[in-house]
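Visitor: here is the input, now give the coordinates:
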Amino acid sequence: MTKFLLAVHVIAAIVAVGPVTVAASMFPPAARRALAAPDDERALATTRLLHRICQVYAVVGVAVPVFGFATASDMGVLGDTWLIVSIALTALAAVVLGALVLPRQSALVEGTGDRRTTVRLAMFTGIFNLLWATVTVLMIVRPGSTTGA
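Guide: From the prediction side, this is the model:
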């Protein structure tokens, strides 16, 4: 059962977190292009699409920690420090995405944001991506694990 849960957890991470990190990273430059050319429908459509991808995959991404908890429970590692740190960083990444990235994307798509908004959005997106990269490294290295590298 552990292998199945781990496989679903990893697949969910690839399928859900991958697209949101890429789309979120692509959004600030696309928004800058849309702001620079307000009559460019294609630029606006691109920002709308990237924002929609981020919203949908953020919801789908809930499967990652759900299957992560199930896997960790099955492996008996819920109390391990590397996992607790990973859980905290995952929660922080979710907060950054939900409270800082998505609302700024919405403001830009709705036309209430400006170039300064894109700069802050790029910073928050970078923080979000860095948090996920750190969690990924912790999942691979698993400090103190008897089965880790």
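Visitor: okay, CA-based contacts and neighbour counts for the rest of this
Guide: Fine.
Visitor: helix, strand or coil for the residue of the chain positioned farthest from its centre?
Guide: No residue in the chain sits farther from the centre than Asp39, which is 30.5 Å out by Cα atoms, centre = their mean. When classified by DSSP: H, G, I helix; E, B strand; the rest coil, Asp39 comes out as coil.
Visitor: ok, Leu78 - contacts?
Guide: Applying Cα atoms under 8 Å, 6 or more residues apart in numbering, we find Leu78 in contact with 69, 72, 84.
Visitor: can we see that at 6 Å?
Guide: Leu78 sits next to Ala72 when contact means Cα atoms under 6 Å, 6 or more residues apart in numbering.
Visitor: distance of Ala133 from Ser86?
Guide: Separation of Ala133 from Ser86 (Cα to Cα, to the nearest Å) stands at 11 Å.
Visitor: and this one, so I can compare the two:
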Amino acid sequence: MTKFLLSVHVLAAIIAIGPVTVAASMFPPAARRALAAPDDHRATGTVALLHRICQVYATFGVVVPVFGLATGSAMGVLGDTWLITSIVLTVLAAAVLMALVLPRQSTLAEGRGSRETTVQLAMFTGVFNLLWATVTVLMIVRPGSTTGA
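Guide: Here you go, the predicted structure:
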């Protein structure tokens, strides 16, 4: 059962979190192009599409920590420092996405933002991506693990 849970956890992370990080990273420059040319329907359409990708995959991304906790429980590592740190960073990443990234994307997708909004969004997106990269490294290295590098 542990192998199944771990497989679903890893696949969900790749399928859900990957698109969010890529689309979120592409959003600020696309929004700047749309702000520079508000009559360019292709630019505004790209912004709307990237925002929708982030929303949908962020919703699906809930599967990642659910199966991560189930896997950790099955492996008996829920009390390990690396996993607790990963859980805290995952909660922070989710909070950054929900409270700071998606609302600014919505503002820009609705045509109400400014260049300053895109700068803030780029910064928060970078923080979100850095948090997920750190969680990924912790999941691979697992400090103190007998199977870690």
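Visitor: hmm, back to that, of Ala133 and Ser86 of the first structure, which one has the most company?
Guide: A count of neighbours by other Cα atoms under 10 Å puts Ser86 above the other of Ala133 of the first structure and Ser86, at 22 against 12.
Visitor: tell me who's in contact with the more buried one.
Guide: Val135.
Visitor: what's Val135 of the second structure aligned with over in the first structure?
Guide: Alignment note: Val135 of the second structure maps to Val135 in the first structure; criterion TM-score structural alignment.
Visitor: neighbours of its match, how many?
Guide: Look at Val135 of the first structure: counted by other Cα under 10 Å, it has 22 neighbours.
Visitor: which helices and strands sit right next to whichever strand or helix holds Ala7 of the first structure?
Guide: Take DSSP states H and E as the rule and Ala7 of the first structure turns out to sit in helix 2-12. In terms of contacts (3 or more Cα pairs under 6 Å, 6 or more residues apart in numbering; DSSP states H and E), helix 2-12 of the first structure is packed against helix 63-75.
Visitor: quick check: buried residues in the helix it packs on?
Guide: 63-65, 67-72 (16 or more other Cα atoms under 10 Å).
Visitor: tell me which residues in the helix or strand containing the match of Val135 of the second structure are buried?
Guide: Secondary structure from DSSP H and E places Val135 of the first structure in helix 115-141. Residues 117-118, 121-129, 131-132, 135 are the ones in helix 115-141 of the first structure that count as buried (16+ other Cα under 10 Å).
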